[in-house]
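> Here you go, sequence then predicted model.
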Amino acid sequence: MFLESIILKCFYQLNGERSVSSVYHLLKGNKSIQTIQDAHSYQLETLYGIYRHLTRNSFNQKVSFLVEKEYLNEIEGETNAFRLTGQALSCLAESKRQFPFEYFNGLRYNETADTFQLRLLLLIQTLTNTKMRFYQFIPITDQISVEQWVKQIYRKMKSNEAHALQAIYQELYQLLQLFPDKYASLFVERLTGYKTYGKSMNQLAELTKLSIMDVHLLLTGIIHKMIQVIETKPEQFPVLSFLIGDLIEQIPITNSANLTYQLLQKQYTIDQIAVMRNLKINTIHDHIVEIALYDTAFSIDHYINQEKQQQIIDVINQENTFKLRDIKKAVHDDISYFEIRLVLAKKKLLK
């Protein structure tokens, strides 16, 4: 019921202002600026991208189930928009006591988590096997980038596998002490070593009596929490910290937005950048909104004056909405959608 509860949480936060597709794109980690801005505006940053392998069919089945169980009611006059029923609110409150929603930090770690986990699992598998002089094992992943990374690290560790393994063991033991036993065990069951094999998702689902989807989400949350602790206390976890050192960006904007940012810093105008990069002006607008979302030092005053900013903020507060169409109707005609989106991007910093 974890995935269903997460879907309910998303609909609750969106408050009927976004469609079913918006929830799906959010959980998948769609890189569109609209999805990213939704994550910020509706305080769903932690759930962004937490189920990147979720299929549309599986998601639709879950939504249909929630409608059938009368947890979701479709909003009259809106297309594929839902609100929670009273029954759903009770269910959501109970699920928060059963599942670790607080482990997730999707917007920051959704891309880091998979790579960190595969690096760690393959490194442990490699060291435990080579320590026993067994070199013919089948790697737990076929991702070339992960295999190459582990090979490079192994060259530095192979002279003393026992010491490296002991260091990893001590750090993992210390880290897993922060979790309830059932979650620590779930992570440990995935480990592969010399003549031991980590359990598959199917096996873990059978072991825990949960769905495969819920097992996937629990493991994702555990990995997110592990990375957060490692990032916060690198001196306590030097080896594990090294595994994530090159993965976490301080300002995680897309490469294209970063190129636009570099040109903005050289004082080029929006029109000039659009011509130089052969992109539409709306695309440059998207980049600027993305920069404003992530960079606390980025000022939007150059693109919208203080008076307009205040008018937009007043409407957001008075109408209690982040819906662009509703905000646009309530502000002066000379305020553009781009300006509204910029203020929404910065408003998260004003809370």
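Yep, that arrived.
> Going by C-alpha atoms from here, please, whenever you check contacts or count neighbours.
Fine.
> For the stretch 51-200 of the chain, just list every one of the strands.
Taking DSSP state E, counting those that start in this stretch, the strands of the stretch 51-200 of the chain run over residues 72-74, 82-84.
> Run through who's touching stretch 44-63.
With contact meaning CA atoms under 8 Å, 6 or more residues apart in numbering, stretch 44-63 is reached by 4, 7, 10, 13, 24, 26-30, 36, 38-39, 104-108, 110, 217, 220.
> Okay, and which of those residues map to helices?
In helices, defined here by DSSP state H, the members of the contacts of stretch 44-63 are 4, 7, 10, 13, 24, 26-28, 36, 38-39, 106-108, 110, 217, 220.
> gap between the two ends of stretch 204-218?
Using CA to CA, to the nearest Å, the end-to-end distance of stretch 204-218 comes to 11 Å.
> Pull out the buried positions in it.
Leu204, Ala205, Ser211, Ile212, Met213, Asp214, Val215, His216, Leu217, Leu218 (16 or more other CA atoms under 10 Å).
> mind putting those in a markdown table, distance to His302 included?
Listed next are the buried residues of stretch 204-218 as a markdown table, based on distance: CA to CA, whole Å:
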| residue | distance to His302 |
| --- | --- |
| Leu204 | 53 |
| Ala205 | 53 |
| Ser211 | 50 |
| Ile212 | 49 |
| Met213 | 46 |
| Asp214 | 46 |
| Val215 | 47 |
| His216 | 44 |
| Leu217 | 42 |
| Leu218 | 44 |
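> how close does Ser64 sit to Ile50?
Applying CA to CA, the value for Ser64 to Ile50 is 21 Å.
> Quick check, central residue of this protein?
By CA atoms, centre = their mean, the chain has its centre lying nearest to Gly106, at 2.0 Å.
> what residues are up against that residue?
Gly106 neighbours (CA under 8 Å, 6+ apart): Glu45, Thr46, Leu47, Tyr48, Gly49, Ile50, His224.
> Let me see the contact set for the closest residue to Leu66 other than its chain neighbours.
In space, and not counting its chain neighbours, Leu66 is closest to Leu72: 5.8 Å by CA to CA, 6 or more residues apart in numbering. Shown in contact with Leu72 (CA under 8 Å, 6+ apart): Leu66, Phe82, Arg83, Leu84, Thr85, Ala88.
> Compute the first-to-last residue distance for stretch 7-23.
With CA to CA, one end of stretch 7-23 sits 7 Å from the other.
> Could I get the buried residue list for that stretch?
For stretch 7-23, the neighbour count (16+ other CA under 10 Å) marks 7-18, 20, 22-23 as buried.
> want to compare, so here's the second one:
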Amino acid sequence: MLLASIILHAVQPIRNERSTASIYHLLQGKRSAQTLQDAHMYGLTNLFGIYPKLSRELFDQLAQDLLENKIQVTETPIPYFDGMAYQSQTDTFLYRLLLLLQMLSNQANGEKHYIPVTDQAQVQYWVKQLYRQKQLQLGHWRSCLYEELYGLLEKLPEMQAGLFVDRISGYQHIGLTAAQLAVKYNLQVVDVPLYQTSTIHYFLDQVRANKSLFPYLGTLVEQPKQQSHTITSTAHKTRMMLERGLTLDQIAAARGLTENTIKDHIVEMTWLEGRRLASRFIGEADAAVIMDCAEKTGTNKLKQIHATLNGKYDYFQIRMALALRNEQEVET
């Protein structure tokens, strides 16, 4: 079971330091300061938001069964994911592509009446606009999209490529449901969305890296949001006030929040955007001492690092240093 393998993979770096609930929030893509920090601190950014519709009940039951060894998991290779990069684009790209393929297939056969594969109004509007703009070039679009998709799919494992192809609807043809795909490919139903998300992340990664090779698929990619939107909206408000020169207590008072919450925002910014604000709160020498302690003790536990350093640094400084350590690891 792929989901079980992913949970076990995520448990390894965080065991004894965070609860299993943190893994659930990670897979679901909860955009809280804590979950974003966990993703970076434990090297799990690729899994962030890869299963937004995962139910808590299913996750808790599966996690409990794994903990009690009630289920034996054959180690399953985890396919490509880049959730932190593509979480916000996955669904839009997928449904634009599925609806566009459905439209092109029906248009080629003169069929104007069919039930669209998605009822998302924004996706339907996007495909309609493309149809109006390119209606004299649809035959060319059809062949070029086929070539681009074929080139990508032939590099995927056969089962994963088949899952995607069998999902596609077209002229007088309805794509298979998750349950039908699970039966056909001998999978657990809960694993089907994971493989499909992996496929879309692979598409997006290849399109981004090779824009000239995939101009038609590239058209379907939603423009990435500005960098300021990678942090939570509440942290963004805090950053704007910091940039105006306000102190932590002034920001907390103005926003009606605790100073600890404002510190959470600053740590979040540091995890996601590097040392832009860090020097205002911790010097490089002090950060290096904390990083070295975390390395030698082999833990990210704030309490343990705090005790090992005899209380010389407060928890905020330790969290900032751990966030800066993440930046150094990325740079190397």
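Cool, the structure landed. Keep in mind the model is a prediction, meaning the values are calculated, not measured.
> With neighbour numbers in mind, choose between Ser64 and Ile50 of the first structure.
The residue with more neighbours, out of Ser64 of the first structure and Ile50, is Ile50; 25 against 13, by other CA atoms under 10 Å.
> helix/strand/coil for that one?
Taken by DSSP: H, G, I helix; E, B strand; the rest coil, the conformation at Ile50 of the first structure corresponds to coil.
> how far away is it from Gly221 of the first structure?
8 Å.
> Then Met201 of the first structure?
15 Å.
> same thing with Gln250 of the first structure?
In terms of CA to CA, Gln250 of the first structure sits 21 Å off from Gly221 of the first structure.
> which position in the first structure aligns with Arg96 of the second structure?
Superposed on the first structure with TM-score structural alignment, Arg96 of the second structure falls opposite Arg119.
> hmm, back to that, mark which of the contacts of stretch 44-63 of the first structure are buried, thanks.
In the contacts of stretch 44-63 of the first structure, burial by neighbour count holds for 4, 7, 10, 13, 24, 26-30, 36, 38-39, 104-108, 110, 217, 220, counting by 16+ other CA under 10 Å.
> Neighbours of the equivalent of Tyr173 of the first structure over in the second structure, how many?
Under the alignment (TM-score structural alignment), Tyr173 of the first structure maps onto Tyr150 of the second structure. Applying other CA under 10 Å, we find 12 residues neighbouring Tyr150 of the second structure.
> Quick one: residues contacting Tyr150 of the second structure.
Per CA under 8 Å, 6+ apart, neighbours of Tyr150 of the second structure: none.
> Please report how far it lies from Phe203 of the second structure.
From Tyr150 of the second structure to Phe203 of the second structure the distance is 11 Å (CA to CA).
> quick one: the helices in the stretch 51-200 of the second structure?
56-67, 83-86, 90-108, 121-134, 138-153, 158-167, 178-184, 192-209 (DSSP state H, counting those that start in this stretch).
> buried stuff in stretch 170-184 of the first structure?
In stretch 170-184 of the first structure, counting by 16+ other CA under 10 Å, buried: Glu171, Leu172, Leu175, Leu176, Tyr183, Ala184.
> ok, the fifth one touching Thr220?
So that's Tyr183 of the first structure. No: contact between Tyr183 of the first structure and Thr220 fails when scored by CA atoms under 8 Å: they sit 11.1 Å apart.
> I'd like to know how far the aligned partner of Asn110 of the first structure in the second structure sits from Thr199 of the second structure.
Mapped onto the second structure by TM-score structural alignment, Asn110 of the first structure lines up with Gln87. Separation of Gln87 of the second structure from Thr199 of the second structure (CA to CA): 13 Å.
> ok, now Gly298 of the second structure?
35 Å.
> more crowded one of the two?
Shown here are Gly298 of the second structure and Thr199; by other CA under 10 Å, Thr199 has more neighbours (24 against 10).
> quick one: what's aligned to the more buried one in the first structure?
Thr199 of the second structure maps onto Ile222 in the first structure, with residues paired by TM-score structural alignment.
> The helices of the stretch 51-200 of the second structure: which one's closest to Thr238 of the second structure?
Set against Thr238 of the second structure and scored by CA to CA, the helices of the stretch 51-200 of the second structure come closest in helix 83-86, at 21.8 Å.
> ok, then the element right after the host helix or strand of Ala254 of the second structure?
Using DSSP states H and E, Ala254 of the second structure sits within helix 248-255. Where DSSP H and E defines the elements, the next helix or strand beyond helix 248-255 of the second structure is helix 259-273.
> Residue range in the first structure corresponding to that following helix, please.
The aligned range for helix 259-273 of the second structure is 281-295, by TM-score structural alignment.
> What residues sit buried inside that stretch?
So stretch 281-295 of the first structure, judged by 16+ other CA under 10 Å, has buried residues Thr283, Ile284, His285, Asp286, His287, Ile288, Val289, Glu290, Ile291, Ala292, Leu293, Tyr294.
> Once you drop chain neighbours, what's closest to the third one?
Distance criterion CA to CA, 6+ apart; nearest residue to His285 of the first structure, sequence neighbours excluded, is Phe338 at 6.7 Å.
> what do we get in the second structure for the one you found?
Aligned partner of Phe338 of the first structure by TM-score structural alignment: Phe316.
> what about its match, distance to Ala287 of the second structure?
As for Phe316 of the second structure, its distance to Ala287 of the second structure is 11 Å (criterion: CA to CA).
> In terms of neighbours, single out the busier of the two.
Ala287 (23 against 16).
> What lines up with that one in the first structure?
So, by TM-score structural alignment, Ala287 of the second structure is matched to Gln309.
> I'd like to check which residues are in contact with that match.
Val343.
> From Leu350 of the first structure, how far off is it?
For Gln309 of the first structure, the distance to Leu350 of the first structure - CA to CA - is 12 Å.
> and what of Val239 of the first structure?
Counting by CA to CA, the gap from Val239 of the first structure to Leu350 of the first structure is 37 Å.
> correct me, but Met226 of the first structure touches Gln177?
No: in terms of CA under 8 Å, Met226 of the first structure does not count as a neighbour of Gln177; the distance is 10.9 Å.
> Stretch 121-140 of the second structure aligns to what range in the first structure?
Under TM-score structural alignment, the match for stretch 121-140 of the second structure is residues 144-163.
> Show me the contact partners of that stretch.
Thr115, Leu118, Arg119, Leu122, Leu123, Thr126, Leu127, Thr128, Thr130, Lys131, Thr141, Ala164.
> Pull the number of nearby residues for the last one.
Under the neighbour criterion other CA under 10 Å, Ala164 of the first structure is assigned a count of 19.
> If anything else comes up later, I'll come back, but that's it for now.
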